[in-house]
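Visitor: this one's structure only:
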């Protein structure tokens, strides 16, 4: 219990909650880096997933590329980006976006492709055109999987954004890196705990979005398929 008490004591110290290196500032930096990477990944992956899923063309290439990107070590991507672009926010974002794109792309594609063909045929029989079928039928039905991909990417990005500290741009990882250099285990654990708290907050946010954006019937169906 001594280690738990040490972590609690570190978190309770007022100097860790104020100033440019305090927990609120580091927390805000971490949220900013994570949100920026997730937004960039969504801008890239969601349209690509919708297009390939709706048309049925290019899906194999997109999924193969996404699976290849999943195999890339984030710290390796960061190292290459730093060598190519130098220190700063850009290489960190490159590494985090590369991490976030695959789950968003794959889930968006699978969500659209998984829509019952009989429903799309019925929609076209009612006079809907391709774009209308996509936005009025396929996207709403695919929304559970799209949100799942975004949630997965968000949690991965939040957990991995600690690498920002290794190139000197802050975030909650700063507490972990500084704790390692100073051999202060309580500071390392406190920083890790703060990252976990942020990841739990992200999970709660996506649970709220799920309730707001997905019809109850679709929520029940996706929950049933997930437990099947």
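Guide: Noted; the coordinates are in hand. As the structure is a computational prediction, the values presented were derived from the model and not from experiment.

Visitor: alpha carbons only for contacts and neighbour counts from here, please
Guide: Will do.

Visitor: what's near enough to touch residue 16?
Guide: Residue 16 is in contact with 10, 22-23, counting by CA atoms under 8 Å, 6 or more residues apart in numbering.

Visitor: neighbours of residue 197, just the number please.
Guide: 12 (other CA atoms under 10 Å).

Visitor: buried stuff in the helix or strand hosting it?
Guide: When elements are assigned from DSSP states H and E, residue 197 belongs to helix 185-213. Buried residues in helix 185-213, counted by 16 or more other CA atoms under 10 Å: 186-192, 194-195, 198-199, 202-203, 206, 210.

Visitor: Second structure for comparison follows:
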């Protein structure tokens, strides 16, 4: 074990290991890792939050919400990546970008959809009725009442989705020339015993990044959600 730790330390001390421009650098791979994760989350949110908000407001799609979360739990992330890589290669698409991106978006859809739906459904009906009584349109009720009040639950779903994306980008390095920090793990396995130090360093880097992202989402939630709503959200159901 001490030899592996020494190898990992030596690997971390290589001259190009902390470069922002060299693909061998940890900062370079970290930016790549976060870029894939953040872009996937934004696309998934744009695809799921509006329809989930409308369905929950109109009290439709309860069965759909339940089915989505169950499907999301059953889909193997690596299987999705392989499937989209195969389809992209058959259709002459860029296999370094599209397979991983589409797979990540698909993985982020269930928690975002179900948490948005659950958050809006759990909004106090009296608040909605009061807004409707003062002349708010249905669209205004969704955007000014239901969306802000369900924000803590939606952000909880975004946190779960993003952490899942961070973990899956690393797996994607198996079929992707990028793959962020997971590139080190894959390259280390390819070297056999000589790559154990790189595998350990890459694994620790992924764990540290996930912990930092968890902390960042906690800060975002505290900043974006008023304290009263945060307390109230503890009583609301969260379908993760």
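Guide: Noted; the coordinates are in hand. It should be emphasised that the depicted structure is a prediction, and the values quoted were computed from it without experimental measurement.

Visitor: what's the TM-score for these two chains?
Guide: TM-score of the superposed chains, computed with TM-score structural alignment, normalised by the length of structure 1, equals 0.92; 226 aligned residues with a CA RMSD of 1.8 Å.

Visitor: re the thing from before, so what does the helix holding residue 197 of structure 1 touch, helix or strand wise?
Guide: helix 2-12, helix 139-160, helix 173-182 (3 or more CA pairs under 8 Å, 6 or more residues apart in numbering; DSSP states H and E).

Visitor: Next, name the residue at the spatial heart of structure 2.
Guide: residue 162 (2.0 Å; CA atoms, centre = their mean).

Visitor: Counterpart of it over in structure 1?
Guide: Under the alignment by TM-score structural alignment, residue 162 of structure 2 pairs with residue 154 in structure 1.

Visitor: Same check on residue 44 of structure 2?
Guide: By TM-score structural alignment, residue 44 of structure 2 lines up with residue 41.

Visitor: residues contacting its match?
Guide: Residue 41 of structure 1 touches 97-98, 100-101, 104, counting by CA under 8 Å, 6+ apart.

Visitor: what do you get for residue 24 of structure 2?
Guide: Contacts of residue 24 of structure 2 by CA under 8 Å, 6+ apart are 16-17.

Visitor: Mind telling me what element it is part of?
Guide: Using DSSP H and E, no helix or strand contains residue 24 of structure 2.

Visitor: Quick check: the aligned residue for it in structure 1?
Guide: Match for residue 24 of structure 2 (TM-score structural alignment): residue 21.

Visitor: So that match versus residue 132 of structure 1, what's the distance?
Guide: 50 Å (CA to CA, to the nearest Å).

Visitor: what does residue 217 of structure 1 give?
Guide: From residue 217 of structure 1 to residue 132 of structure 1 the distance is 22 Å (CA to CA).

Visitor: So for those two, which residue has more residues nearby?
Guide: Neighbour count, other CA under 10 Å: between residue 217 of structure 1 and residue 132, residue 132 has more, with 13 against 9.

Visitor: could you say which helix or strand contains the residue in structure 2 that that one lines up against?
Guide: Matched across to structure 2, residue 132 of structure 1 falls on residue 140, judged by TM-score structural alignment. Residue 140 of structure 2 belongs to helix 138-140 when assigned by DSSP H and E.

Visitor: Any chance you could list what contacts that helix?
Guide: Under CA under 8 Å, 6+ apart, the answer for helix 138-140 of structure 2 is residue 132.
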